[in-house]
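Student: the sequence and its predicted three-dimensional model are supplied below.
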Amino acid sequence: MTAPRLGVALLAEGLGTALLLAAVVGSGVMAERLAGGNMAVALLANAVATGAALVALIQSFGPLSGAHFNPIVSLGLAATGLFPRSRVAPYIAVQMVGAVLGVILAHAMFDLGLVQISQKARSGGGQWLSEAVAGFMLLTVILRGLRGGNPSSLPYGVALTVVAGYWYTASTSFANPAVTLARSLTDSFAGIRPVDVPAFMMAQGAGALASVILDRVCRRWI
């Protein structure tokens, strides 16, 4: 099967990222409204909805774009030779735009202001370490899945990694620079202050770099 044309791939990548953010933010709004102040219930609902959406979106758009929906995935796959480097920049561009549009879509569905500035603080060493671990975990699961010759299991592996990350990391596992940037534009359960975005992105990049290094070590030794 030949690779889809770049235009088709970019459309799928942007649309998939937008729908992912609509699921993340929309389920967060719904969870906060229905949980009656119980943050554990709200987080569980947000995590399950996000994981379910990821399985569906990766299965739907994977054949068209690879369903990265995440700049560190595109960069990591390119760095390990699994994705054309010429496509990285346009992929990241549509991921960023799609993520922002997804947040706007979620706000529109819940009759909220379309663009907001988040006031939710997410800062500190524990949060940054969490994002590094989350980025490392996500990209490692993807790389090992691809290297292991069982890509059909990746939608479930990625979704389970993200759902688990909501709970085992202090940051609730953003693990995605496009998601991080877009969530600074929602003052809801899923938000993050704009001032906290750069540190999250750098931590995610550090985790992804560690995953790429691990991949190279494994390829040399195995």
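Tutor: Thanks, I have the structure now. Quick caveat: nothing in here was measured; it's all calculated off a predicted structure.
Student: make it CA atoms for all contacts and neighbour counts henceforth
Tutor: OK.
Student: element containing residue 165, please.
Tutor: helix 154-168 (DSSP states H and E).
Student: chain center to that helix, what's the gap?
Tutor: On the basis of CA atoms, centre = their mean, to the nearest Å, helix 154-168 sits 10 Å off its chain's mean C-alpha point.
Student: same deal with stretch 81-99?
Tutor: With CA atoms, centre = their mean, you get 13 Å for stretch 81-99.
Student: now the helices for the chain?
Tutor: 6-34, 39-65, 71-79, 88-109, 125-147, 154-168, 177-183, 197-221 (DSSP state H).
Student: so what's the residue nearest the centre of the chain closest to, chain neighbours aside?
Tutor: With distances taken as CA atoms, centre = their mean, the residue of the chain nearest its centroid is residue 176 (4.2 Å). Spatial nearest neighbour of residue 176, excluding adjacent residues (CA to CA, 6 or more residues apart in numbering): residue 70 at 5.4 Å.
Student: got the helices of the chain as a markdown table, with distance to residue 190 columns?
Tutor: Formatted as a markdown table, the helices of the chain follow (distance: least, CA to CA, whole Å):
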| stretch | distance to residue 190 |
| --- | --- |
| helix 6-34 | 6 |
| helix 39-65 | 9 |
| helix 71-79 | 19 |
| helix 88-109 | 10 |
| helix 125-147 | 15 |
| helix 154-168 | 11 |
| helix 177-183 | 6 |
| helix 197-221 | 13 |
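Student: let's bring in a second one:
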Amino acid sequence: MNPTLWRRLLAEFAGTAMLVTAVVGSGIMATRLSDDIGLQLLENSVATAFALGALILTFGPVSGAHFNPVVSAADWFLGRRTGTGLPARDLGGYVVAQTAGAIAGAVLADLMFKLPAVDFSDKHRTGSDLWLGEVVATAGLLLLIFALARSGRAAVAPAAVGAYIGAAYWFTSSTSFANPAVTIGRAFTDTFAGIAPSSVPGFIVAQIAGLAVGVGLLLALYPSVGSAAGDVIVHRSEPSQLEEHH
């Protein structure tokens, strides 16, 4: 039996909030502990990678631990024909919960370090190079998550996804936001991990493009990937269970 919708939405809100708290908080701590920008990025990326893996383990059994609108959208799209993915009526709730959680997480991190609760970032991140980095980061993330589910290796997702995001901090020009909700949340903090509100739309458009690329590659490489979409919610459920409990 799958958890009720309100429990799944609470898990997505709390999990995304804690993820952004980890991203922003570790960025603040890094700038206070180190003067070298490379070392600061290393500290930020390692903390984020470990936190993400732990959060997936914590909230995955409840909501699937998407923490990301593009993951939820891909899960709905890929599973819509087989009835195994996130139902369309739940998709909007997931996106709202994730976005609200991301904003709350940024505020919480600021408060923990005695900074203004809301201080919009002035760190402009714009340009075709950064947008391309977001396309690559987002598409790669989706390929990893759904390939693991399709091949029956979802159990290693916490470690694999954490490792991918930690690595993508370094091999993408954008430092791998790969998440519209997290991008919005990071606009609320004028710290190391922040992004200027004016730069947010470009990142989100690039992430949606990455969603399209990732889904296209998944369908080409794993034509039956939709049958595994249910494993990215909580666990594999029979269609009758999905209808009853979603």
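Tutor: Great, that's in hand. These numbers come from a predicted model, not from an experiment.
Student: before we move on, back to that, surely the residue nearest to the centre of structure 1 and residue 136 touch.
Tutor: No - taking contacts as CA atoms under 8 Å, residue 176 of structure 1 lies outside contact range of residue 136: 10.9 Å.
Student: overlap in contacts, those two.
Tutor: residue 204 (CA atoms under 8 Å, 6 or more residues apart in numbering).
Student: separation between residue 110 of structure 1 and residue 98 of structure 1?
Tutor: Applying CA to CA, to the nearest Å, the value for residue 110 of structure 1 to residue 98 of structure 1 is 19 Å.
Student: show me which of those two is the more surrounded one.
Tutor: Each of residue 110 of structure 1 and residue 98 has its neighbours counted (other CA atoms under 10 Å); residue 98 has more, 27 against 12.
Student: kindly state which residue of structure 2 is aligned to the more buried one.
Tutor: In structure 2, the residue paired with residue 98 of structure 1 is residue 101, using TM-score structural alignment.
Student: from residue 175 of structure 2, how far off is its match?
Tutor: With CA to CA as the criterion, residue 101 of structure 2 and residue 175 of structure 2 are 21 Å apart.
Student: same deal with residue 219 of structure 2?
Tutor: 27 Å.
Student: contacting residues around residue 180 of structure 2?
Tutor: So residue 180 of structure 2 contacts 68-70, 99, 203-204, 207 (CA under 8 Å, 6+ apart).
Student: what range does stretch 120-132 of structure 1 cover in structure 2?
Tutor: Stretch 120-132 of structure 1 covers residues 123-135 of structure 2 once aligned (TM-score structural alignment).
Student: please state the offset of the matching stretch from the chain centre?
Tutor: 17 Å.
Student: which residues does the match of residue 98 of structure 1 contact?
Tutor: So residue 101 of structure 2 contacts 12-18 (CA under 8 Å, 6+ apart).
Student: let's have those in TSV, adding neighbour count and distance to residue 195 of structure 2.
Tutor: Shown next, in TSV, are the contacts of residue 101 of structure 2 (neighbours: other CA atoms under 10 Å; distance: CA to CA, whole Å):
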residue	neighbour count	distance to residue 195 of structure 2
12	31	22
13	26	21
14	22	22
15	28	21
16	31	17
17	29	17
18	24	18
